[in-house]
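Asks: structure for this input, please:
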Amino acid sequence: MATRPEFETELFEKGVAMRRDVLGAAHVDRSIAAVDDYNVPVQKLVTEWCWGEVWNRPGLERRTRSFLNLAMLIALNRPHEFRLHVRGALNNGITAEEIREVVLQAAIYCGVPAALDAMRNVTEILKEEGVIPK
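Replies: Below you'll find the predicted structure:
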C-alpha cells in the first residue's frame, strides 16, 4: 500500500493497526486506497483520532467500545457504518446473541423501525460471515 506524506505519523500508524485488528485488513486497505487529494483530511482525522486516539484509550475494552458503537449507530441510523461495526464486533468477540440483544435494547430506546433495519443488516452480515446458516 502506497503511503502519503500526510499519513506518516505515529498516531496514524497506531490508528491503522487498530482499524486492521477490529475491521480487518481488507477493509482498511480498500479504504486507504480510495483516498484522493480531496478526501485525505477526513481519512487522516478518522484514522488518527477515532482509531489511533480513542479506540486505543485504556478506559474501555474493545468489546465495550463495539457494544457502544452498535447501539449508537442504530440510534443515528447509519447502516453503512453499522454493518462495518457488526463485523468489528464479531472480531472483538461479541457473539451473534449479544448483537441481537443490542438490537432489542435499541428497539425500545431508538424505535422499532431502527431496530428492524439493524436486524436486517445484522442477519445479512452474520450469514455472509458464516455465523448463522444462510
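
Asks: C-alpha only now, for contacts and for neighbours.
Replies: Will do.

Asks: which residues touch the spatially most central residue of the chain?
Replies: Central residue of the chain (CA atoms, centre = their mean): residue 85, 3.0 Å from the mean position. For residue 85, the contacting residues are 23, 66, 69, 70, by CA atoms under 8 Å, 6 or more residues apart in numbering.

Asks: could you dump those to CSV with neighbour count and distance to residue 36?
Replies: What follows is the contacts of residue 85, written out as CSV (neighbours: other CA atoms under 10 Å; distance: CA to CA, whole Å):
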residue, neighbour count, distance to residue 36
23, 19, 21
66, 25, 29
69, 18, 27
70, 26, 29
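
Asks: please give the structure of this sequence too, so both can be compared:
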Amino acid sequence: MSDEALFEKGLPIRRAVLGADYVDASMARADDFMMAFQRATTSWAWGWAWGDPTLDRKTRSLLNLAMLTALGKPAELKLHVKGALTNGVSVEEIKAALLHATAYCGIPAGLEAFKAAHEVLVTEGALPAGETR
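Replies: Sure thing, here's the model as predicted:
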C-alpha cells in the first residue's frame, strides 16, 4: 500500500481515536517541515499499525499506555488516555495497565504515568475532582 493510501486510511482512524479537533489543529499548524511528520505519523502509526485489523482499538490503546509509560512520555500518554476512553477502556482497565507497566518499568515511570492519566481522567469527568483516600 502506498504512503498516500496509508495516509487516507489512517486519517479517519486518527481522528476517531484522538479527536478530530486535535488532529485537524495539528495538521493546520504544520508548516511544510512539520507536515512531513504529520503525514508519516498518520500513514505509519494510524494507517499501517492502527489500521491493521488483527488487534482491536481497545487492545491497541492499552498497549500504547504501557509503551508510553515505559518510554517516560507523559504528554503523549495524556493524549492516549483520552483516546483509550474513546476506545472503551474503563478507568479500572487504565489503572491495571499502568500498574502492570509500573511493575516492569519502575516506580518513577509509573508515577509519571499515573499523574498524567489522573489529570486526563479528572478533566474528562471519568474521575471526580478532588477525590482523596
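
Asks: and the contacts of residue 85 of the first structure as a markdown table, adding distance to residue 124 of the first structure and secondary structure?
Replies: Converted to a markdown table, the contacts of residue 85 of the first structure look like this (distance: CA to CA, whole Å; DSSP: H, G, I helix; E, B strand; the rest coil):
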| residue | distance to residue 124 of the first structure | secondary structure |
| --- | --- | --- |
| 23 | 17 | helix |
| 66 | 18 | helix |
| 69 | 18 | helix |
| 70 | 15 | helix |
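
Asks: among those residues, which one sits closest to residue 35 of the first structure?
Replies: Nearest to residue 35 of the first structure among those: residue 23, at 17.4 Å, using CA to CA.

Asks: OK, contacts around whatever residue of the second structure lines up with the closest one?
Replies: In the second structure, residue 23 of the first structure lines up with residue 18, judged by TM-score structural alignment. Counting by CA under 8 Å, 6+ apart, residue 18 of the second structure makes contact with 79, 80, 82, 83.

Asks: quick one: which of these sit in helices?
Replies: 79, 80, 82, 83 (DSSP state H).

Asks: mind listing what's buried along the lengthiest helix in the first structure?
Replies: Of all the segments of type helix in the first structure, defined by DSSP H, the longest one is helix 112-128. Across helix 112-128 of the first structure, burial judged by 16 or more other CA atoms under 10 Å covers 114, 115, 116, 118, 119, 121, 122, 123, 125, 126.

Asks: which part of the second structure lines up with it?
Replies: With TM-score structural alignment as the criterion, helix 112-128 of the first structure aligns to 107-123.

Asks: surely residue 72 of the second structure and residue 115 touch.
Replies: No: applying CA atoms under 8 Å as the test, residue 72 of the second structure and residue 115 come out as separate, 11.8 Å apart.

Asks: can you give me the helices in the first structure?
Replies: Counting by DSSP H, the helices of the first structure are 10-23, 25-33, 40-45, 62-76, 79-91, 96-110, 112-128.

Asks: rebuild those helices as JSON lines, extending it with distance to residue 53 of the first structure.
Replies: Compiled in JSON lines, the helices of the first structure are given as follows (distance: least, CA to CA, whole Å):
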{"stretch": "helix 10-23", "distance to residue 53 of the first structure": "7"}
{"stretch": "helix 25-33", "distance to residue 53 of the first structure": "17"}
{"stretch": "helix 40-45", "distance to residue 53 of the first structure": "10"}
{"stretch": "helix 62-76", "distance to residue 53 of the first structure": "13"}
{"stretch": "helix 79-91", "distance to residue 53 of the first structure": "17"}
{"stretch": "helix 96-110", "distance to residue 53 of the first structure": "25"}
{"stretch": "helix 112-128", "distance to residue 53 of the first structure": "27"}
